[in-house]
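# Okay, sequence plus prediction incoming.
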Amino acid sequence: MNQLAVQHLHAHCTSANALLLDVREPWEVDTAAIRLPGVAVKHIPMSRIPERLEELDPSQSIVCICHHGVRSLQVVAFLQRQGFESVYNLAGGIDAWSVEVDPSVPRY
């Protein structure tokens, strides 16, 4: 399973032209979100991934994020089973991002 440390998120996304896939619920995205200049973000709640799979490009690098990294880890495993090769889990999720990279992002 590919894990990506929060400190390497921006560099990975810009160098790989990666998509940041936020799999949290809408209220969570409204509470706290990662916004990086030049990095595309798509919000699909974890429960909707199977029905919205066609919205994702299997040839693109995708970094999945959630609150602590548990749901996104499950989404990474699912996407890999569907043939996606370049998928990563953001280790520690948005909570780790708030603590280690950007304290302006609220913790919840």
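That came through, no problem. Residues are numbered from 1 along each chain as shown.

# use CA for all of it now, contacts and neighbours both
Noted.

# how far away is Ile94 from Ile62?
Using C-alpha to C-alpha, to the nearest Å, Ile94 is found at 16 Å from Ile62.

# another one to put next to it:
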Amino acid sequence: MQQVRVTDLAALLASLDAGTRPVLLDVREPWEVQTASFTLPGVDSLAIPMNELPGRLDELDPEQPVLSLCHHGMRSLQVAAFLERQGFDQVFNVAGGIDAWSREVDASVPLY
């Protein structure tokens, strides 16, 4: 698993093989996703709360790069490690989470 800073997401996406469509896996609770969210061009978004992921693992493609996101980066780090143990080999933890996105990339995304 690799850590990726929110300010480096565009460079990471540009470095992926052509035709590769990553997924932004938001592991926050539904109320958190409603409070603050963002999308990335060329990236699929999927919200699965951390505690539901084991039962919904079939919604993810192990061949697809996964960008794991939460509020500050700790839940997403645990999810990224879990995904690696399940055989996913292109897993990236979004360091600092959506809080960092709001502070460093897009201040229109609410802080909470």
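Thanks, I have it. Because the structure is a prediction, the values reported are computed rather than measured.

# Map Arg48 of structure 1 onto structure 2.
Counting by TM-score structural alignment, Arg48 of structure 1 lines up with Glu52 in structure 2.

# actually Ser61 of structure 1, sorry about that
In structure 2, Ser61 of structure 1 lines up with Pro65, judged by TM-score structural alignment.

# Next: Trp97 of structure 1.
With TM-score structural alignment as the criterion, Trp97 of structure 1 lines up with Trp101 in structure 2.

# For that match, pull up the helix or strand it's in.
Assessed by DSSP states H and E, Trp101 of structure 2 sits inside helix 97-104.

# cool, Val79 of structure 2 as well?
According to DSSP H and E, Val79 of structure 2 maps onto helix 74-85.

# what's in contact with that helix?
With contact meaning C-alpha atoms under 8 Å, 6 or more residues apart in numbering, helix 74-85 of structure 2 is reached by 1, 26-28, 50, 68-70, 91-94, 97.

# Tell me the first helix or strand C-terminal of it.
Next helix or strand after helix 74-85 of structure 2 toward the C-terminus (DSSP H and E): strand 91-95.

# Now do that next one: distance to the chain's middle.
Here the centre of strand 91-95 of structure 2 is set off from its chain's centre by 6 Å, with C-alpha atoms, centre = their mean, to the nearest Å.
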